[in-house]
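A.B. asks: generate a structure from the sequence data that follows.
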Amino acid sequence: MTGEAFEWRPIPEELQQVVQLLQHSQSPDTQTQRSVQERLDQLNMHPEFCCYLVFILSELKDEQVANRSLAGLILKNSIRLLWSRLPEQIRAYVKSKTLLAISDPHPLIRATVGIIVTTIVVHEGIAQWPSLLPTLCGMLDSQDTLLQEGAMGAIQKICEDSADMLTPQEHLDTLIPKLLCFFNSPHAKLRALAVNSVNCILLVQTDPLNNIMDVFLQQLFSLAADTDTEVQKQLCRALTLLLDSHLDKLVSQLGNIVEFMLLRTQDANESTALEACEFWLALAENPAVCKEALLPHLPKLIPVLVRCMRYSEMDVLMLKSDVEDDSAVPDRQEDIRPRFHRAKTQTQRHSEEDGTSIDPEYMEDDDVGDDASTEWNLRKCSAASLDVLSGIFNDDFLPTLLPILKETLFHSNWLIKESGILALGAVAEGCMNGMTPHLPELIPFLINSLQDRKALVRSITCWTLSRYCHFVVQHDHNLYFKQLLKELLARILDGNKRVQEAACSAFATLEEEANMELVPYLSEILATLVEAFNRYQAKNLLILYDAVGTLADSVGSNLNQPQYVQTLMEPLMAKWSSLSDDDKELFPLLECLSSVATALHVAFLPFCEPVFRRCTALIGRCLQQVQVALERPNEYDMPEKDFLIVALDLLSGLAEGLTDHIDPLVASSQIVALIYQCSLDASPEVRQSSFALLGDLSKACYHHLQPCIHMFMPILTSNLNPDLISVCNNSIWAIGEVAMKMGEGMRQYVPALLPSLIFVMNREKGPKTLLENTAITLGRLGINCSAEVAPYLPQFIRAWCLALRNIRDNEEKESAFRGLCIMININPAGVLGLSAPVWALRQLGDILYCGDARGMLFAYSWSQLTANSARLNDSKPVFEVSAFGVEPGKMNPHEVNSIETLGENKLIYGGAFDNAVRLADSERPDKEFIFLCDAIASWNHPQPDLKMMFSRILHGFRQQVGDANWVAFTSQFPIPLKQRLNVQYDGGLGKVGGAVKGGPGKVGGAAKGGLGKVGGAVKGGRVISTFNGHEGNVNELVTRSEHEFVSASEDGTVRVWDTRTAQASRLIRICDEPQLRRNGCGIGVCALDICGSLMVCGGDIDLGLWLFESGTLITRMQCDREPTMRHLVAKMDSGRILCGGTSSQLFEYSYSGEHVTSVKTSASAVYSIEQNKFPGRQMTTVAGNSHLIDAFLCLGYVSFSLSTSLCAQE
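C.D. replies: Next up, the predicted model:
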């Protein structure tokens, strides 16, 4: 093929050959299609082949539309594979010719053009085609409707595929207003494409719409009465997206929106109804708003959702519901869903509430409706909506739902009955309390429905019963359990494959709930499962493996009986031998064998060696393939890493089950080197499984790891990222296992480990298993590395106790609590003494909060200070804690510059550690120790020496604080906790007498100060969230409401923050105000206060009075200050402004800016002023660069000064 780029012309003979090739490609003959494909592959080697394809698409108007469109689709595939290698002139030709066809009269050609355009943008970026969007926008201005539709279609596809490439300045500021204009187009297709395009943008970036949101909403609402189906669908999608990004803009209209969505959820077009139904799921993401908005509408919404859960006539046909017995029909390959192995997560199986997965997916294993379809549809969406909404409204659902259930469950129409059973299952979790009185009637009904003549009813009944297994297991076996087990086992062998699948899944759930209660029935269970191996087709075998593995997990070593071992292992090993190394059925089989090996312990030894050898071979082969793919990416694809993961997990199961019996196999293999390679893999799942195996081998045969443990520890430390939950979890668990074997040798790694472990421990709403493992590992580190860990007790003690309070007595729990007790012995006070200037003050109720130059937060009881001012040297803080999690003296600067209160029990503070503001709890430390007591009380039978440790801690604390304080403190305890501690620990909560011999307050040689602050049990200052945005240190904070505060920074700005979003909603650049002078030292804003509509602020800049809302300067304070003086603090109160800075003077100004008076303080620089309004004792406190806090009853003399260095002088 020949030709020049810009003047390219096709050679007629070659053009005709390509056209004929396109015609032949549509032949039904397989051999013809194969020949065509081979020829296409050959032609793709020639760059000019793309020119022929685009020429046919755009120029051959008389050619068949199917051939022209096919040329475009082949061109799209060529672009995807070859675009970067095509000469520039050919790329330019393809672009120009493609756009020429954008107004073609045939919709198929216009759509194909849009596909080609977006494919080019995806592969080269929008920046490489700068004229594209301006050209398309220009086409939208045309009067040619076909040109408009073609251009809008291309824009929509670009937005769908590449909205993240579009920037406000270059693209969106022009494009979005243009799209909004078409919301009112007379052509429905243009309206729909315009709304769809904006939705695609909104899905990935919301900021470009912020400034025009009101206009956007107005245009959207105008479409409510639009008669076009696609417009209605896109409108529903837009409103759903806005719930996440701009809920505040929708709140006032939520009532109308809910009514509209109710109507659209019942739309005759299922696609539109599905989009509307998504709205309920999105609204449920904000439970408080959802409850307020939907409560009045529940009587309408619930019946609509239940109706939408019925199978349609088309569903019934597609599911072949008339075929009751299809168990002998082989599965088609497309019927078998892709199965992705979930890498092993190390869990604490001793929790009181087992079965909580780290990242549960509602739809993943609980496929609502069990309709054998992976496609998300209206039925599934409605059931999921009913589920999550019932979790929000709980029993408020039932007055409307119960009559519906009564009608549907017993309906003669099996389709209606089936939907009622589905609804009953969907609300199981949310309405369990209210449903419980009805379950004695409903459970037998459901069990009987397992024999229904319709397979779809039997299958959904299996699913619904699985949702109520917890109730069944809680009651006498003769009531429900035996009958349910019998019927489920019968359904596992049902003649219908869909019922088999549902029954197997339901039985796996029953196994998880029943655990050891299954042991008496193991013979019948195993006989059924083994028979299922003989009957099941390929798809259901995958679920059968899961049921067998779950059985092993649930009954554990009870499977280790000769008759059970032989029965179970025979079909499993037969499958093991029949599968090749690259057969994906190995995934579930290996998972199953991992659980079985763990349960059988030494009984698995006869099968161990071939399994171990094959797994190590799989790992080695896969790692070699990974290396080859990395070195030669153009020649080799990356291998399927699931083989790697499942092999690691099976070896982990072998190590856990066989313990030290695995030693000879490890010794004669390269498994340690393979684990090391896997621990460096880019795949999180591979690392996750490698860490699980590392931990299990540490327990089973640590001596094989010891020579290279120094290589593993940095890798484990680098994987403590809680955003990768399971990787982090397994890494922490492995660290704990290594720590138990490594002893004092672990000390060198503690400084690098602790910050991450403490961060994970305090993570809000962290996964239960992750928190349990983190707590156990911290406790285990405390056994041999107590001196390194004990100083940090205040930063994790409460979260630690909460994480382990529900753990059953066992070795892991014991080791963790031993470590905790040792750390409390070393650090009973839990905090360091202070001697540093106070930079920030704030009063909240009776508590005066202080922040100092060393980054510490501490607090005094204001009533005690003012009532006992003559005995101030006896005053002690009620708590002390590191504000930024940094040990004092280890890093500078990190002073606390400002503290503000937020609501009744929250603080916000900022300083010089970084440029962020932190939101923290402000609770008193005496609220902390109760959690330690609760954790101690969680033990049923601690070892005698551990029980003695607990007793000493409790008695020591009681003796130290005295009788009156102890009674007041323990009065907060729940009665069961008091009674349990009294019984277990010699009346520990009774009278003060009877302390442990050796003296209270000296637990194992504890430091002076005793246990008045056991373990530094401090909650005040625990960070809840962090607000980032300032480019300089945060100097001052002011609270406006529970949800809004204002900050001032060294970057010369004042920012307004929303605590609900952790985002800045406004920015005022104080440093840009020309009327204010600077001191020549910078642009920082240090002093800030707000009263009503007025704001005072200053720093390196003159102090000025501003209108807060508009950010307008009113007046400048008339200050006779030194040219280099810096204003550090200002307070507004009763028409006056108090100000301090790099001077010993406290200044008073009027709102007009006049200087009223000045008084001298104890400091040479004033950092903080607080107007304390404790009833009957109003005064002003001032702190600065001394160790004194001055208290003024009136602004003329110092009433008294409080020293903050007393703790250090003890």
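
A.B. asks: switch to C-alpha atoms for all contacts and neighbour counts from now on
C.D. replies: Will do.

A.B. asks: after the strand or helix carrying V646, next one along is what?
C.D. replies: Element membership for V646, per DSSP states H and E: helix 642-658. With elements assigned by DSSP H and E, the helix or strand that comes after helix 642-658 is helix 663-667.

A.B. asks: name the next helix or strand downstream of that next one, please.
C.D. replies: Counting by DSSP H and E, the next helix or strand C-terminal to helix 663-667 is helix 671-679.

A.B. asks: tell me what angle the next helix or strand after that following helix forms with helix 671-679.
C.D. replies: Under the assignment DSSP H and E, the closest C-terminal helix or strand after helix 671-679 is helix 684-701. Angle of helix 684-701 versus helix 671-679, following axes from the mean of the first three to the mean of the last three Cα atoms, to 10 degrees, is 150 degrees.

A.B. asks: give me the contact list for helix 684-701.
C.D. replies: The contact list for helix 684-701, computed with Cα atoms under 8 Å, 6 or more residues apart in numbering, reads 342-346, 641, 644-645, 648-649, 651-652, 655-656, 659-663, 675-676, 678-681, 705, 716, 724, 726-728, 730-731, 733-735, 737-738, 741.

A.B. asks: following up with a second sequence; could you model it the same way so I can compare the two?
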Amino acid sequence: MGSPWTPQEAGVHQICYLLAEVHKPGTDQGQILDQLEQCKAFPDFNNYLAFIFAQADSLPLEVRQSAGLLLKNNLKDQYEGTTEDFRRYIKLALLHAIGNPSKPLRHTVGTNVAVIVGVGGLPTWPELLSAIATCLESSDPHALEGALDALYKICEDTPVQLESEVPGAPDRPSSVLVPRLLRLFQSPHEDAKCLAVSILNLLAGGMPHAMAANLDTYLAGLFALAHDPSTEVRKAVCTGLVQMLQLQPDRLQPHMHDIIEYMLASTQDGDEGVALESCEFWSAFCEAAVDPQTLRPFLGRLLPVLLKNMMYDDFDEEVADVEAAEDAALSGIVPQEEKDQEVKPFIHKASAHGDSGSESDGEEINRWNLRKCSAAGLDVLSTVFGDEMLPIVIPIVRQRLQEGEWRVRESAILALGAISEGCATGLLPHLEDMVTMLLPKTGDARPLVRSITCWALGRYAHFLAQRAQQPNGGLAQLDKVLQGLLAGVLDRNKHVQEAACSALATLEEAAGSALEGRLQVMLEAMALAATRYTRKNLRILYDALSTLADAQRGNLAPHIPVFMPPLIQRWQGLDDTDRELLPLLECFTSLAQALGPAFEPFAAPVFKRCERIGLVASSNLRAMVVQCCQDASADVRQSAFALVGDLAQNCMQYVRPALPLILELARASLDPSMVTGPNMPACNNACWSLGELAIKAQPEELAVVAMPMLERLVGILAAPLGSMPRSITENSAITLGRLAWICPDPLAPHLEHFIAPWCSALRTVRDDVEKEHAFLGLAALLRLNARGGLGGFVQLCEAVVSWHIIRCDGLRHELIQLMQMYRTNLVQVNQWDRYSAMLQPAVREKLTSMCQL
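C.D. replies: Below you'll find the model as predicted:
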């Protein structure tokens, strides 16, 4: 053991001076930050930061917090290379400050603690577990809240650590902590109650043994807090109940009537946070293995509440943005080209590996609100209850369409679009009337009404196309809808243009030959739009033109003089380095395929430019991809990981020299701090590319990253229901399966800790080759650790029966053998009836038939 480290006064003074200067207005921030960066060269720099942050009580709060935040950033990169003596000093300093009277400092302690646990593991810091356990029973509210904050961040980042073996601990960390957390449900301190519930919600996602053993107490605690005066506590309660509905619906079934009543009341709560969390319940109910009959009697009260919540509120940022654009257009102000940071980098259609919401694209993920959640709930409910919802919904919609308040009219149109698929059969007889009601709204004075009308018409495009084939006036109605959408394409407001172009593309795809006689007027409108649009909407316009080319093929040739001049003019005005070339090139690709020889006059200049800018073979592409995978811009990372996945699919030998680094960059992109709204498309592509790399890699190449990857993927899978988009959850489930398929040995011993959320996610994945890969990985782990499957037996069975057709014979036989093995083994110990009784009747019936049980 080395000598205890002691800070030198001069060093403390110099670093404090730099940290203080950062906060002073008028200073050269870049120079100060450069000096702090240079300090990293000193081995004990982080010790100084820890001392200033945790023990320099006389310094200003902002200086100490800056030291703590800088320490956190440094520890992410430098902790593994720090000497044990210095690690020990930093850990002691953090434990010293965990109960600091300052809440910002306590929270910064928690962030640092989570980083150290994430990098070094909980077993290397047994004092932390002891300190947290002690603080959870402390009467000091600061110590209590500080420990809870640190524990929450650990569970959020690396929940698997709570199942590790910690030296000197009487049991696994979760077994030590869960009973103490449950007792805090009765704490007089609001923050403590809220954090205790939130931590247990996180743990429930992975369902460790300690949670399973205390599940009844946990549920009783949630019920007891359901009417807590604190809105934050009630939000956490709603989150917990929604998650339990997904993970353990059978446990909630006896209380379902009361839970529905509670969630119905909470969805109308005056606090939007409570209303939003409880509104997630309705989608979760429809996706859970629960008898819908339980909810049916409530539809008459529930649906009007959802319709009411679908209105924009008075202070919605989206309303302000759209109305500002409208005012500018009415004033004759020509819209300016968007800045680079306002336009997402172009992603080739086949390389975007996540789906978007029914009404909003990936950019809207970070704007999830009660309006969108209510619309999503109505959409999912319609897929379960179908036409029986119409007698409730349609009268409300009809009445609201006549309202003078535009927000009410807009919400009614949103509702019509939301139920378009689930209530299709019942809506078809009313389609003509509905379209007649909707078409005037394409000219509404309010831009968001015009925009949502275009979106809703796009949702009915498939039915409109079907009717156009019938000799009963359907073609005339299609013409009216087309006119309305083309008016939107040429609308003065860029938000309406965007919605109209997207809906037009949907109609083009659905209507096919029915549009043949209308190509001239369509292409004239699109050509005019090409001269008016700015960069962002040009991309959507190019997509609509590409879709039309794919649908019409040779029919476009006679109209070349209409649409090619503005495209060529745009092409000639772009420099070789302008990224706007990429979407235009993709449009040209579709046009060239559709036009054939008619594209010949344009082929030579296009080919020469492509040849000039596309010299991939002699470029340093691999290094550029690696660099882009760690770019500060989420949009650049999104494109880079899309390319990594494509390269893995088609030329793995090109990627292999950089495989260890690319795998680490993919893992870093799935860090909990990264998996947030603005980063979500990049995280999705990183996750997808990881799966593509896994199935082309060797087991020994994956072995070194298998456990760190597992922690990241399980963190996403075990996140509270509704906190992650479905696309990232399903991508994570598939990627985990692919990783397990190729490299099962390191993962199998830990199966019991993640099988429940993993199988819950696999259940919703559509039947395809990616799902086959995921289940091959699941089977590989079950072969090595069949007992681990019992921790999520219900979810496992639900995942198995989620298949409609298993086309891979080997996989089908293996799943049958595994389920038969479980039945045989459980029968031998008189447990089969108990496990079988846990299954919903429909699941049990299909499992019996499918696996010959």
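
A.B. asks: could I get the TM-score for this pair?
C.D. replies: Here the TM-score for the pair of chains, by TM-score structural alignment, normalised by the length of the second structure, is 0.73; 698 aligned residues with a Cα RMSD of 4.3 Å.

A.B. asks: quick revisit: and the helix holding V646 of the first structure with helix 671-679, angle?
C.D. replies: 130 degrees.

A.B. asks: how far off centre is the longest helix seen in the second structure?
C.D. replies: Longest helix of the second structure, by residue count under DSSP state H: helix 809-828. Chain-centre distance of helix 809-828 of the second structure: 34 Å, with Cα atoms, centre = their mean, to the nearest Å.

A.B. asks: against which helices or strands is it packed?
C.D. replies: Applying 3 or more Cα pairs under 8 Å, 6 or more residues apart in numbering; DSSP states H and E, we find helix 809-828 of the second structure packed against helix 769-784, helix 832-837, helix 841-851.

A.B. asks: buried sites along the longest one?
C.D. replies: For helix 769-784 of the second structure, burial by neighbour count (16 or more other Cα atoms under 10 Å) applies to 770-782.

A.B. asks: for stretch 558-565 of the first structure, same thing?
C.D. replies: For stretch 558-565 of the first structure, by 16+ other Cα under 10 Å, it's N558, L559, N560, Y564.

A.B. asks: show me those that map onto helices.
C.D. replies: Using DSSP H, those in helices are Y564.

A.B. asks: looking at the buried residues of stretch 558-565 of the first structure, which is nearest K454 of the first structure?
C.D. replies: Proximity of these to K454 of the first structure was ranked by Cα to Cα; the top entry is Y564 with 34.7 Å.

A.B. asks: and that closest one, how far is that from N558 of the first structure?
C.D. replies: Relative to N558 of the first structure, Y564 of the first structure is positioned 9 Å away (Cα to Cα, to the nearest Å).

A.B. asks: what do you get for R1116 of the first structure?
C.D. replies: 82 Å.

A.B. asks: just to revisit the earlier point, list the buried residues for the helix holding V646 of the first structure?
C.D. replies: 642-658.

A.B. asks: helices or strands up against that helix?
C.D. replies: Looks like helix 642-658 of the first structure contacts helix 586-600, helix 605-631, helix 684-701 (3+ Cα pairs under 8 Å, 6+ apart).

A.B. asks: now it: how far from the chain's centre is it?
C.D. replies: 27 Å.

A.B. asks: now do stretch 225-244 of the second structure
C.D. replies: For stretch 225-244 of the second structure, the distance to the chain centre is 22 Å (Cα atoms, centre = their mean).

A.B. asks: before we move on, what about stretch 589-604 of the second structure?
C.D. replies: Put simply, stretch 589-604 of the second structure sits 39 Å off its chain's centre (Cα atoms, centre = their mean).

A.B. asks: contacting residues around I1114 of the first structure?
C.D. replies: So I1114 of the first structure contacts G1104, L1105, W1106, L1107 (Cα under 8 Å, 6+ apart).

A.B. asks: now the third one. Nearest residue, chain neighbours left out?
C.D. replies: Taking Cα to Cα, 6 or more residues apart in numbering, and ignoring the residues beside it in sequence, W1106 of the first structure has L1113 as its nearest neighbour in space, at 4.3 Å.

A.B. asks: in the helix or strand containing that neighbour, which residues are buried?
C.D. replies: Using DSSP H and E, L1113 of the first structure sits within strand 1112-1116. With burial defined by 16+ other Cα under 10 Å, the residues of strand 1112-1116 of the first structure counted as buried are L1113, T1115, R1116.

A.B. asks: switch these over to TSV; also include distance to F1200 of the first structure.
C.D. replies: Listed next are those as TSV, based on distance: Cα to Cα, whole Å:
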residue	distance to F1200 of the first structure
L1113	37
T1115	35
R1116	33
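
A.B. asks: tell me where the stretch 1-150 of the second structure has helices.
C.D. replies: Using DSSP state H, counting those that start in this stretch, the helices of the stretch 1-150 of the second structure run over residues 9-22, 29-39, 45-55, 61-78, 84-97, 103-120, 126-135, 141-157.

A.B. asks: can you redo the ones you listed as CSV with distance to E317 of the second structure?
C.D. replies: Output for the helices of the stretch 1-150 of the second structure, formatted as CSV (distance: least, Cα to Cα, whole Å):
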stretch, distance to E317 of the second structure
helix 9-22, 32
helix 29-39, 32
helix 45-55, 37
helix 61-78, 31
helix 84-97, 39
helix 103-120, 28
helix 126-135, 41
helix 141-157, 29
